[in-house]
Structure formats: structure tokens, C-alpha cells
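Trainee: sequence unavailable; structure follows:
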């Protein structure tokens, strides 16, 4: 059997990963393409489309937290460690998935799973190597409303870059929920976020930019007495600019715009994913339908 093809959908909580997965499935079905939907969020409950494979049939976050007295983050790490120890739960069904399918893997929103610890990168290596040989693209979603707060946006961009370096996969970064910022930002300004412009961190030194740390006297900030001198507005702005320069030096992160209510927007994202995994290049050319000429010979 030839290569299989898939995308793993990642991003922080609330970025719209499951909504994007559902929109992707709808678009694929409308285009007469097959897909195989995998839910790897052990806490997810509501789906537009029932997953073909659901991690909750193996382990649930609720059971782990109750039985092992773990918090949500520790419980999620345990769930994925358990999955790696029982990898045949995932790999055996995928052996029967052919190259005509797009495998869609919906991930939980705790980004430390793929930016801080090697659990998910190890899982990805197991899927992309060996007999499965899945050609996979990572789709990292960042909510478009982050652009309202520049420091928050660049923090999210840094997380996206961290995931790119950890996962070692072809990567598509996506600004989701574009409908929420429609009419709030001009096209020219938006381009500075789509291709992150470090000079955004130098524009606007006002309090509303999110780039100025304000230390207030008389408040217990939990900091030593010299914190006021260390975390002045200028020092905090320099820290943000250093983060921005790091992103600029790597030159890895740019974003695609996604509005799941717009069929063309979903289709455009899918075309980028297809290009990244070289899906169309491996498809066999289809023979013309011989039945089309029936009835014309009389």
C-alpha cells in the first residue's frame, strides 16, 4: 500500500479546532472526497460528525482525574502516555485506511502537549514512520481576536513557532474566527499580522497596546523591592521586541485566514494542506467512465 495522508489540528483552547475539523469534513464530503476523523481529545464530548476513532473509547480525562487525583494538565499527559503504551488502538484501524482518505486528527487545547513535552512529537513519529507511513501536515490555529492585543498575538506566534520546531512536520498556521474581527481592522494592517511584522511591537507605546508593564506602588505584586526598576515600561517593551526579533530571525511563521462560514476560505486552507502533504501528486489518474457512451451506438 502507498502512503497515507493526514493533518493534525492543534492550537490553544478556544481556537476553534473542532469547528475547523467539522468544516473540513463538510467540505470534503461536498467535494466527494473521503476522510477519516480521529478525536484525540479525551475530554471532548460534542461533535458535529461522530469520530471514526475516539480516544475516549480507550481512556477519558474524567476517569483519570477521578481515579488518579490528577489535574487537567497532568491528566492529559497521562492519557497520551497511556495511548503511546497502547498504540495499536490507533495504528491497527489506520492500517485499513487507503491513500484516497484524508486522516483528520483533532487534538486537545493544552499546547504544552506539543510545545513543551515530547509526547505528541513521539506519537507523530510513530504515525509518520513504519508501516503506516502517513504524510502529515500540522495545522496550528490561533484565534484572530489575538491581534487586538499585540503582546498576546506575538506570544501565540511564539507558541506556533515552538510547535513547528517540536513537531518537525510541514506546517500550516491559521488565524481562525476571522468573522469576529471583520470590519475592525483594515486589510493593510491585517497583512502585518498575517506575515508577523516585528515593527508592530514598536508602534503605539500606549497602555492599550499590551506592550507596557505597569508597576503600581502600594500593591503586593509578589516581587522584590527592586522589581519596579527591572520591570519599567521600557524594559518590558524591550523584552517584547526581543521576542519579536526571535520570531523574525527564524522567519518560519506566517498565517492563513480562516472563516469557517465561508466555503471558499475552508477550501483554500484545504488546498494548502493538500500541497504540504502532496496529496494530489500521488493520486492515480482516473479512467473516463465507459458508461457515458451507452445508448449512443444505436
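Mentor: Yes, it's here. Keep in mind the model is a prediction, meaning the values are calculated, not measured. Residues are numbered from 1 along each chain as shown.
Trainee: rest of the way, CA atoms for contacts and neighbours
Mentor: Noted.
Trainee: residue 250 and residue 164, how far apart?
Mentor: Residue 250 is 11 Å from residue 164, where distance means Cα to Cα, to the nearest Å.
Trainee: more neighbours, the two?
Mentor: Neighbours per residue (other Cα atoms under 10 Å) separate residue 250 from residue 164, with residue 164 holding more: 22 against 9.
Trainee: now whichever strand or helix holds that one: buried residues?
Mentor: Taking DSSP states H and E as the definition, one finds residue 164 inside helix 150-167. Residues of helix 150-167 classed as buried: 150-164, 166-167 (neighbour count, 16 or more other Cα atoms under 10 Å).
Trainee: separation between residue 171 and residue 57?
Mentor: In terms of Cα to Cα, residue 171 sits 29 Å off from residue 57.
Trainee: and what of residue 268?
Mentor: Distance from residue 268 to residue 57, by Cα to Cα: 33 Å.
Trainee: this is the comparison structure:
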């Protein structure tokens, strides 16, 4: 029974960097991890993809031959994938037999998940979770934490998260990514737990201030906040990929959501108890998580202002993945390695992860 994460989120939210960092983190705990790149526009991969949609369809050729723009080309590519699921099955089958954990790196276009164009993505996920594969998946939706500095943008992120949760119908975890960079975009109006717990959103409408645009749409914003609160589904986990504790807490949450920590290996051999306890046991409380993030990244010192997250270097040698070496030989594809410095060493010496 394969397990995995469906990594989604708007463009620029850090999906690909997250996949690489989570792969490193899980590998350091002894887990075999395969990344499946299903984003045809992602041609500068910071990881070695075990399966790459570029082997099936080329976005540039689609745009050229069909005279489509980037978004139209992506929609066509995902439709093409949905009509060629046997190809995906053939690529995944050998990895399934080796008990790999899967990270599915999806495109970031909103219309693929929250609009009428999302039928192809839903077809792919239905295939994976259906009787043919029996995947146990959890959707991990990344939202850039800097949106919290603007009430209007934060409300938009809430609506997108809610819409995606309802459309995908998977176990779902929303993540505020790049917490280490949030200070660069301005001061938060509230403590971090206000944005992670998504409660009492009326205060958010009040914080929008007296700007003419905000005043004009104040009633609309209030109504949208009420919709989010009435559903009561949306909450966030804060994340910075080079923070070991942050990565651990998210891994624990995803392992619980997709059932990985309660499962058995192929052949019905139970996981070692220490692995089970590491994933399902007592973890830091939500309050501990956001307090730590608040102190370190919101109230603490100013973080580095760079194009890459602090602690991420370029170039660097990627971690060895010998069982995935065959996937690295794609002609004409560039692989740009990003490595979270020291993360693997820290995790490897820590006994708490499963």
C-alpha cells in the first residue's frame, strides 16, 4: 500500500524546494523517498525525479504546435496525462514494489485545483487512490507566509485553501511556507497563532484600515471571512524548510493524515515500535509550534535577504539516491541541486523521527 504527499500551492510558494527538503529529511530518517514531477513547466529541478512528466509531454512543444499560452499549455499537458494514466502506472509500479514514499510535485496554477479545469488533476488523483493503486495520500498546500502581512491577500489565501480542500476531497494540511522570510514584507497585525488557527476573522476585517479600496469592499471581505469560519476547515502549519523542528512537526502531521505511521510494510511486517512512536506519539502542541516560530522569525532578528532561503546553498552536491540513479540520465534536462545545509546530519543524529 503506497503512501505519499500531493504537494500543491500557488506559483512561487516553494513547492519544489519543499519536495527536495522533505526528501532529504525523510531519507535522513531511513525512509526511501521518490519525487514524482508532474509539473511540465518545471525544467530546472533541484532534485532527481524518479518520474518526470517531461518524459511524456513537453510543454514548449504543446505551446508551439497548438498556439497556446503557458496556462493553456499546462491545462493541455495535465489533460494529456489524465488520458495516459497507463504511462504513470508503468513508471510508478517498480517504485511501489520497493516500498517508496512518494512526493508528487504538481503545477501551481490555481485553475487546476480550484476551478472547472481541475478535472484532469482530480482524474489523476482518483486513479492513484482507486482500486488499482490504493495510494494513501495527503494534500500539502503551501501558501507563502508573506500573504499574512496584507489582510486582503490573506483572505484570498483562505478562500483558495478552502476551495482546494473541497475540490480534492483528500486529507489536507495547509502550510504557511517561508516563515523565515516573513519579516522582510512588513510587520504582522496579529500574533502568528491568529493566522494559523483562522479564528475571529472579524478582527482581520477591522485591520484592513481606512483605505478607500478596503472600505469599498469591506462588506464583501466580511462576508468571505464568515464563509471560511462557517466551514471551519482551514488552518495552517508554519514552516521553514531549514528548521529541523518545523520539518519534523509537518512530517508527523502528514504521517498521521495519510496513515503512514499506523501502516505495515509490504509482507505485513509491522514497523518497528520506535518508528511508530516517532510518527504517532506525542508531538509539540500547536501552541509550542507557533510560539517558537513567533519568537524566532516574527519577533526575532532580521533574516537574510537573498533569493534563496537561509541555509540553502547553490550549487552543492545532492544527497546520494542510488536506487533512483537511473532517473538522472535524461538528456536535455538541467538539474539544479539545492541542499539544506546540515539538515540531514541533524536529523540523522536525532532518534525522534519515524
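Mentor: Thanks, I have the structure now. Model, not experiment: these values are computed from the prediction.
Trainee: can you give me the TM-score here?
Mentor: The TM-score (TM-score structural alignment, normalised by the length of structure 1) is 0.83; 264 aligned residues with a Cα RMSD of 2.0 Å.
Trainee: looking at this, residue 18 of structure 1 is in a helix?
Mentor: Yes. Counting by DSSP: H, G, I helix; E, B strand; the rest coil, residue 18 of structure 1 is part of a helix.
Trainee: report the contact partners of it.
Mentor: Contact analysis of residue 18 of structure 1 by Cα atoms under 8 Å, 6 or more residues apart in numbering lists 47, 106.
Trainee: so what corresponds to it in structure 2?
Mentor: If you follow residue 18 of structure 1 across to structure 2 using TM-score structural alignment, you land on residue 16.
Trainee: in structure 1, what residue spans correspond to strands?
Mentor: Remark: strands assigned in structure 1 by DSSP state E are 4-10, 34-39, 53-54, 101-106, 134-143, 171-176, 255-257.
Trainee: can you count the residues close to the aligned partner of residue 236 of structure 2 in structure 1?
Mentor: Under the alignment (TM-score structural alignment), residue 236 of structure 2 pairs with residue 255 in structure 1. Neighbour count of residue 255 of structure 1, defined by other Cα under 10 Å: 19.
Trainee: kindly provide the distance from residue 255 of structure 1 to residue 36 of structure 1.
Mentor: In terms of Cα to Cα, residue 255 of structure 1 sits 26 Å off from residue 36 of structure 1.
Trainee: please state the offset of stretch 167-180 of structure 1 from the chain centre?
Mentor: 6 Å (Cα atoms, centre = their mean, to the nearest Å).
Trainee: quick check: buried residues in that stretch?
Mentor: Result for stretch 167-180 of structure 1 [16+ other Cα under 10 Å]: buried residues 167, 169, 170, 171, 172, 173, 174, 175, 176, 177, 178, 179.
Trainee: what's the answer for stretch 264-278 of structure 2, then?
Mentor: 271, 275, 276, 277, 278.
Trainee: what's the answer for stretch 254-266 of structure 2, then?
Mentor: 254, 255, 256, 257, 258, 259, 260, 261, 263.
Trainee: what do you get for stretch 28-43 of structure 2?
Mentor: Neighbour-count burial for stretch 28-43 of structure 2 [16+ other Cα under 10 Å]: 28-29, 32-43.
Trainee: could those residues go into TSV alongside distance to residue 289 of structure 2?
Mentor: Formatted as TSV, these follow (distance: Cα to Cα, whole Å):
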residue	distance to residue 289 of structure 2
28	22
29	21
32	27
33	26
34	28
35	27
36	29
37	30
38	31
39	31
40	35
41	34
42	32
43	35
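Trainee: which among the residues you listed gets closest to residue 126 of structure 2?
Mentor: residue 38 (15.2 Å; Cα to Cα).
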